[in-house]
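S.K.: Need the 3D shape of this:
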Amino acid sequence: MRYYVLDRGDQLSVRLTESFHKMAAEQGLQLDAESPDIVVSIGGDGTMLHAFHTFINRIPSIAFVGIHTGHLGFYADWKADEIPELITMMSGHSDSGQLMPRIVRYPLVELEIQKKSGTNSYICLNEFTLKGVGGTVVAQVDINDELFEMFRGDGICVSTPSGSTAYNKSLGGAMIHPSIEALQITEIASINNRVFRTMGSALVLPKHHHVDIYSRKEQSLILTIDHINIPTDDLISVRCQVAKQKISFVRYRPFPFWNRVRNAFLD
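M.R.: Now for the predicted structure:
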């Protein structure tokens, strides 16, 4: 078993990473920064996003597992004091003998961002947001190549099912189970009056649909892909659709999605 650890960088996370390496070596696990089988995130959900984008080119061949060091991370299965148990399971054994972990796969959103300066593709785990800098965003929204609405407001959020519990939730969007291959479009402070109208509610699109967002005036924008900010003043369009590839998480014990939701927001 080859593994790699990416931590948040704070004192506690660094100390836990050092302990992890020591215990992993004792269990025969191999540290491999180039081609790990499992990437361990120690920190919070932001650390998991960083780990995802660090290994974005190897997503089909690796799995992730999270250890939270503060408040409960939505992507984290394990607490700091459970690291010895996790390492034992990663080594392939438990108290009951040989252990076969379960792999769960979550949908991702694929973006094609077209600017006057060129076109780039991205993948996001949580969400993509488009926001204005110092002014109202004016954007045309097409669904499946047909005009849907002309948006005016602070911005637009496009989330994955797992990301639906993050910024999307704070915008009033629905929480979607990750077994549903879909993306969600949620408006950020849209303008609705007798002159300008938008749908005003979140939209859920299935896997075989796509949405195009066109910039409809000269405007400075911030495009955010998970935790990565891209300032631009020459945006032409953004195409959003469910990605063909998925992220894999390794589960050594049951932790259902709705239990995560309850633990994160209610307990």
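
S.K.: going forward, measure contacts and count neighbours with C-alpha atoms only.
M.R.: Noted.

S.K.: Contacts for stretch 250-265, please.
M.R.: The set of residues external to stretch 250-265 that reach it, using CA atoms under 8 Å, 6 or more residues apart in numbering, is 63-65, 72-74, 77, 86, 89, 100-104, 165, 177-178.

S.K.: ditto for stretch 44-62
M.R.: Contacts to stretch 44-62, defined as CA under 8 Å, 6+ apart, come from residues 6-8, 36-39, 41-42, 66-76, 123, 125-126, 226-227, 245-248.

S.K.: Among the residues you listed, name the buried ones.
M.R.: By neighbour count, with 16 or more other CA atoms under 10 Å, these hold 6-8, 36-39, 41-42, 66-69, 72-76, 123, 125-126, 226-227, 246-248 as buried.

S.K.: would Ile185 count as being in a strand?
M.R.: Yes. Assessed with DSSP: H, G, I helix; E, B strand; the rest coil, Ile185 lies in a strand.

S.K.: What count of nearby residues applies to the closest residue to it other than its chain neighbours?
M.R.: Leaving aside its chain neighbours, Ile185 sits nearest to Val158 (4.6 Å; criterion: CA to CA, 6 or more residues apart in numbering). Other residues near Val158 number 27, with proximity taken as other CA atoms under 10 Å.

S.K.: another one to check against the first:
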Amino acid sequence: MKFAITSKGDSVSNTLMLKMRTYLQDFELEYDEDQPDIVISVGGDGTLLYAFHRYQKRLDKTAFVGVHTGHLGFYADWVPEEVEKLVIAIAKTPYQVVEYPILEVIIRHLNGGKEARYLALNESTVKAVEGSLVMDLEIKGQRFETFRGDGLCISTPSGSTAYNKALGGAILHPSIEAIQVAEMASINNRVFRTIGSPLVLPGHHTCMLKPINHVDFQITVDHLTLLHKDVKSIQYRVAQEKIKFARFRPFPFWKRVRDSFVGDK
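M.R.: The predicted structure follows:
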């Protein structure tokens, strides 16, 4: 088996990364940063997001597993004290693969400009560079509303516990084939009206955003911030690709939610 390790970059994470690399090579596993079968993320959720984008062209061939060295994360199910146990599991135990849906973002431009395609593990957001965001929102090719406000957040079920939750969106189990649209400070009065509620769209539905005015847009894809001009439309849907997680033991989602947001009093 070929493996690669990504680190948050702090001293604790780097030390663990070197220790795990040495241990796994002692078990005669091959270190390969270009074509790994498994990628170990050492750090937090942000580190795994970085690893996801680095290896997004290998999603059908690569599985991910996370070790968290800071606060409890949703993508990292091992702690530093368990590194030896994880190494033995990787080297000796066939792992279960759990697949979760991700988000496809396609940005099309006016005047026949080249379209851009991105994949997001957590979410994508759209804001106007100046002023309010004004967009027609279409679902399955039918106009649903004209949105006016600070912006929109389109998230995956995996990302529903991140920015989406801060915006009042629902927490979805990451196995659900869906995307969620949440508003950022929508304008609602006697003239302008939006649904005012997050929307959960199934995997076979497409969400299309079409600008009303000619402005530049700041579009995020997970931790990446992009500036797009002359935007004709932004299309969101569940991607054909999925992310694979290597599971060596149960990792209950609702327990993670409880531990992260409720905890013991």
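
S.K.: Quick TM-score on the pair, please.
M.R.: The TM-score (TM-score structural alignment, normalised by the length of the second structure) is 0.96; 261 aligned residues with a CA RMSD of 1.0 Å.

S.K.: one step back: tell me the residue in the second structure aligned with the residue nearest to Ile185 of the first structure.
M.R.: Aligning on TM-score structural alignment places Val158 of the first structure opposite Ile154 in the second structure.

S.K.: give the contact list for its match.
M.R.: Counting by CA under 8 Å, 6+ apart, Ile154 of the second structure touches Glu123, Ser124, Thr125, Asn164, Ile179, Gln180, Val181, Ala182, Tyr236.

S.K.: A helix includes it, no?
M.R.: No. Secondary structure of Ile154 of the second structure (three-state DSSP): strand, not part of a helix.

S.K.: how far away is it from Arg193 of the second structure?
M.R.: 19 Å (CA to CA, to the nearest Å).

S.K.: Now do Gln35 of the second structure against Ala4 of the second structure, distance only.
M.R.: Plainly put, Gln35 of the second structure is 8 Å away from Ala4 of the second structure if you go by CA to CA.

S.K.: More neighbours: which of those two?
M.R.: Between Gln35 of the second structure and Ala4, Ala4 has the larger neighbour count (other CA under 10 Å), namely 20 against 15.

S.K.: who's sitting farthest from the centroid in the first structure?
M.R.: Arg194 (36.6 Å; CA atoms, centre = their mean).

S.K.: Alignment lookup: it to the second structure.
M.R.: With TM-score structural alignment as the criterion, Arg194 of the first structure matches Arg190.

S.K.: ok, now Tyr3 of the first structure?
M.R.: When the second structure is aligned by TM-score structural alignment, Tyr3 of the first structure is paired with Phe3.

S.K.: thought its match was touching Glu28?
M.R.: No. Counting by CA atoms under 8 Å, Glu28 is not a contact partner of Phe3 of the second structure; they are 10.9 Å apart.

S.K.: Name the residue in those two with the higher neighbour count.
M.R.: Shown here are Phe3 of the second structure and Glu28; by other CA under 10 Å, Phe3 has more neighbours (23 against 12).

S.K.: In three-state terms, label that one for me.
M.R.: Applying three-state DSSP: Phe3 of the second structure is strand.

S.K.: which residues touch it?
M.R.: Going by CA under 8 Å, 6+ apart, Phe3 of the second structure touches Leu29, Glu30, Tyr31, Asp32, Glu33, Pro36, Asp37, Ile38, Val39, Ile40.

S.K.: go with 7 Å
M.R.: Phe3 of the second structure is in contact with Glu30, Tyr31, Asp32, Pro36, Asp37, Ile38, Val39, counting by CA atoms under 7 Å, 6 or more residues apart in numbering.

S.K.: How about Tyr75 of the second structure?
M.R.: Listed by CA under 7 Å, 6+ apart, the contact set of Tyr75 of the second structure reads Asp45, Gly66.

S.K.: switch the cut-off to 6 Å
M.R.: Taking CA atoms under 6 Å, 6 or more residues apart in numbering, we find Tyr75 of the second structure in contact with Asp45.
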